[in-house]
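1. Next come a sequence and a model predicted from it.
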Amino acid sequence: LSALLNHLYVLIPVMDDAKHYWVGEAEIDKLLSKGEGWLENHPAKDLIVRRYLRNRGTLARIALERLAPETAGEALPPEVRVAPEEALEVPIRLNDLRMDAVVQAIRATGGTTIADLGCGEGKLLFRLVRERWVHKLFGLDPAVRELEWAAKRLKLNEFGGPPEGRVTLLHGSLTYRDSRWAEADVAVLVEVIEHLDEDRLPLVERIVFGETAPKSVIVTTPNTDYNALFANLAPGAFRHPDHRFEWSRAQFDAWAAKIGETYGYAAAISGIGAEDPVLGAPTQMAVFTR
């Protein structure tokens, strides 16, 4: 009976294609709670999520990302749970591990002015703005709505928010040179390149590494070798419906080497998340320095 009621809670507003009150981020948690155990594998998952959230693209994308096997349904092994507090039972989500690793990598470069390219709703910016060693932040994204969510998350121009000028959000694209973030000494692309058409990647490479050429560039992307360990992911499928490609470790290594040879950067590659002895870690990261 409980399972039936959970289905009805989600599907009645979906079939009605309307919710008669304002839909905010809290609705994502309600949806995932009521959909636990069935929604992540439902063949109409995307449609259900979009309609439940009244076709609000940003909310739907966040919900689908949390339902995706990369960040939601798959519990990470015990060795990557919160340490050393063994009493904490809930495993760390891969997204949290990724953010931790990226922040540490940025700090290790010594850079203090950071450009988050493809910043989305500002998760990384929110982490960085609390760091005293960060002098200035830029967030670039092509989606206006995402930037609005980032501004809200960061409390820009609000009491208690960062000082004026410390965080600048920019509406723009990686496929165009943009002098507004050129002063950054570190550029970061967190789970961004796989959302680009692969034939557009050389243009982005030239703009980021060749023309703007910050001292350091940090790139993370899924390791497709690891996909075999996601029980809910069909063979050959991508982790997110918007991914245009996903690279193996060998492909990522080759790409990083090409960037280094072409633009004069040295690349250090590492994995993020629990590492399988054969298939590697779920996320791969390259730190480019010149």
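-> Here it is on my side, so go on.
2. Please make it C-alpha for all contacts and neighbour counts, starting now.
-> Fine.
3. I'd like the distance from the closest residue to T289 other than its chain neighbours to R130, if you could.
-> Distance criterion Cα to Cα, 6 or more residues apart in numbering; nearest residue to T289, sequence neighbours excluded, is S216 at 4.5 Å. According to Cα to Cα, to the nearest Å, S216 and R130 sit 21 Å apart.
4. Between the two, point out the one with more neighbours.
-> S216 (24 against 10; other Cα atoms under 10 Å).
5. hang on, isn't the more buried one packed against V287?
-> Yes. Counting by Cα atoms under 8 Å, S216 touches V287, with 7.0 Å between them.
6. before we go on, here's another structure to hold up against the first:
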Amino acid sequence: MAPVFSPPLHRQRHQFVIDFVKRQKPQKVVDLGCSECSLLKKLKFHREIELLVGVDINGAIIKKKMHGLAPVSTDYLQPSYDQLRIELYQGSVTQKDMRLRGFDLVTSIELIEHLTLDDVERFSEVVFGYMTPVAVIVSTPNSEFNPLLPVLAGFRHSDHKFEWTRAEFQSWALKVCLAYGYDVEFTGVGKAPPGQQERVGFCSQIGVFHRLGGRESSNVLSDDDAEDGFSYTLLYSINYPSLRDNNILRRVLVSEVLYWAEKLKRRWMEEKTGERDEAEECLRASEQRIEMEEKQTACGARTNHPVEQCGREVLEVQEGEDEEVFWNNRKGQQESCILHRSVSVPLAVLWSCCPKVSALSGSLSNLRHLLMDEPNVKLSQDGSAVLLQEQDLEEEEEEEEDNDVEDSGYGEASQCPHSAEQEGDWEANI
């Protein structure tokens, strides 16, 4: 009975690597023979990885697929605290490049069978002797399994130079361990039909190598090593947006502050006027303006109404601090007091009632510091509150008239900067 692999064999190999990453949480990972970058596209979602590198001798296929590793719009709109850098290189695994030293994990998935036996020796020296990663995952076809594969004559792929039995693979792996200071575990993916697993083993055999001494083991660059320099060609590199970047942190924080301040202002206005229907917004704003004008006796005069920012519960919390939130004069001039008022939303209220604002800023003083020089945020003179302009009734009416004549709108959009594992023909339909 011919084996049927579910999920497909290449997905099982990738899932083996992903499961290893979930357990070991490596920060620096390189995939040798990355080909179409399909494994890298899956690993980029595991944000414990800070540096993700792919290497393949076929630069054309990398260039064709590399843009699939670029950040998407949500990565810019909702950046995380995690850092991720992706680099793709064209180069041979038999050559040394000092940029690939000191990684936590090196993967070589269905690669070594594409090398000559002499190149396998050079591969062993480069990966285990020069790069000296903490862990290495090597997968290669198990020739003992081949008789069970349908419509297969010879090797599984026309470019394969050899296909090892389990004994041959284990012999090579143990020599590597002895020469370069590693130990190895043998396993695989692609189980044989019932009753035949012990006789033929896995379809793809896997060796998982661990450096003796782990991360504590030294990795010193000698003068001879330094002479190797950069033998690979960098084809692609990208830094994913991260809140550890101060510029990105400020942008996200400002966006959150303005969003919540505007939301709280509108909520206060609705509570003040009893406004519920957006169609009555102009009328309600006009009534509110008249009421506020009656209570304001001078430019900058303060009302007795606090901003009810998080509902009536906050009103109770803030009732002893009603002077912090008020309708006030924007420019300090008598004549402009009526037409150009603003709502003051205290930073203390924003920080305490908006979890994301407090998480991004860390402290109230830090929030004030981060907003101090932001051109899109207007603060009060003492820097304790965000000032939001109240739109004049006349302007609202003009906008309504414009909307009646022509239905048009403008939105602010975020501007975003925008081969080893070769599956054999026999795998295509399995």
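-> Received, thanks. Here the structure is a predicted model, which means the values were calculated and not measured.
7. R85 of the second structure and F209 of the second structure: what is the separation?
-> 25 Å.
8. who has more neighbours, the two?
-> Using other Cα under 10 Å as the criterion, R85 of the second structure and F209 rank with F209 on top: 25 against 16.
9. In the first structure, what residue corresponds to that one?
-> Under the alignment (TM-score structural alignment), F209 of the second structure pairs with F288 in the first structure.
10. Now do the contacts for that match.
-> S216, V217, I218, G260, Y265, A266, A267, A268 (Cα atoms under 8 Å, 6 or more residues apart in numbering).
11. I'd like to know how many residues surround K34 of the first structure.
-> By the criterion of other Cα under 10 Å, K34 of the first structure has 18 neighbours.
12. before we move on, back to that, got a ChimeraX select line for the buried ones in the contacts of F288 of the first structure?
-> Restricted to buried positions by 16 or more other Cα atoms under 10 Å, the ChimeraX selection for those reads:
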select :216,217,218,260,265,266,267
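13. farthest pair in the contacts of F288 of the first structure?
-> The most widely separated members of these, counting by Cα to Cα, are I218 and G260 (12.9 Å).
14. The stretch 201-350 of the second structure: strands as residue ranges?
-> For the stretch 201-350 of the second structure, strands defined by DSSP state E, counting those that start in this stretch occupy the ranges 204-211, 233-239, 327-329, 341-346.
15. The second one aligns to what range in the first structure?
-> When the first structure is aligned by TM-score structural alignment, strand 233-239 of the second structure has no counterpart there.
16. Report the angle between the longest helix that the second structure contains and strand 341-346.
-> Looking across the second structure with DSSP state H, the single longest helix is helix 246-273. Helix 246-273 of the second structure runs at 120 degrees relative to strand 341-346, counting by axes from the mean of the first three to the mean of the last three Cα atoms, to 10 degrees.
17. chain center to helix 246-273 of the second structure, what's the gap?
-> The chain centre lies 25 Å from the centre of helix 246-273 of the second structure; the measure is Cα atoms, centre = their mean, to the nearest Å.
18. Likewise for stretch 36-48 of the second structure?
-> 11 Å.
19. Tell me the residues of the first structure aligned with it.
-> Under TM-score structural alignment, the match for stretch 36-48 of the second structure is residues 121-133.
20. Just the endpoints, please. Distance across that stretch?
-> Start-to-end, stretch 121-133 of the first structure (Cα to Cα) is 22 Å.
21. cool, stretch 347-365 of the second structure as well?
-> End-to-end distance (Cα to Cα), stretch 347-365 of the second structure: 9 Å.
22. List the buried residues of that stretch.
-> Under 16+ other Cα under 10 Å, the buried positions of stretch 347-365 of the second structure are L347, A348, V349, L350, W351, C354, K356, V357, S358, L360, S361, L364.
23. Would you map the helices across the stretch 1-150 of the second structure?
-> 9-24, 38-43, 59-65, 73-77, 117-124 (DSSP state H, counting those that start in this stretch).
24. returning to what we had before: if I line the two up, what does the residue nearest to T289 of the first structure land on in the second structure?
-> Under TM-score structural alignment, S216 of the first structure pairs with A135 in the second structure.
25. what does R239 of the first structure give?
-> So R239 of the first structure corresponds to R156, using TM-score structural alignment.
26. Wait, a strand at its match?
-> No. Applying DSSP: H, G, I helix; E, B strand; the rest coil, one finds R156 of the second structure to be coil, outside a strand.
27. how far away is it from S361 of the second structure?
-> Distance from R156 of the second structure to S361 of the second structure, by Cα to Cα: 56 Å.
28. Could you do G59 of the second structure as well?
-> 43 Å.
29. Leaving out chain neighbours, which residue sits closest to the spatially most central residue of the first structure?
-> Residue closest to the average C-alpha location in the first structure (Cα atoms, centre = their mean): E191, at 5.0 Å. Excluding the flanking residues, the one nearest E191 of the first structure by Cα to Cα, 6+ apart is T221, at 4.8 Å.
30. And G165 of the first structure, by the same measure?
-> In space, G165 of the first structure is closest to K136, 7.6 Å off (Cα to Cα, 6+ apart).
31. Go ahead and confirm the one you found touches E164.
-> No. Counting by Cα under 8 Å, K136 of the first structure stays clear of E164, with 10.3 Å between them.
32. measure the residue nearest to T289 of the first structure to H135 of the first structure for me?
-> Relative to H135 of the first structure, and taking Cα to Cα, S216 of the first structure is found at 16 Å.
33. Also D276 of the first structure?
-> The spacing between D276 of the first structure and H135 of the first structure, counted by Cα to Cα, is 37 Å.
34. Neighbour count for those two, which is higher?
-> H135 (15 against 12).
35. what stretch of the second structure does stretch 263-272 of the first structure fall on?
-> Using TM-score structural alignment, stretch 263-272 of the first structure pairs with 180-189 in the second structure.
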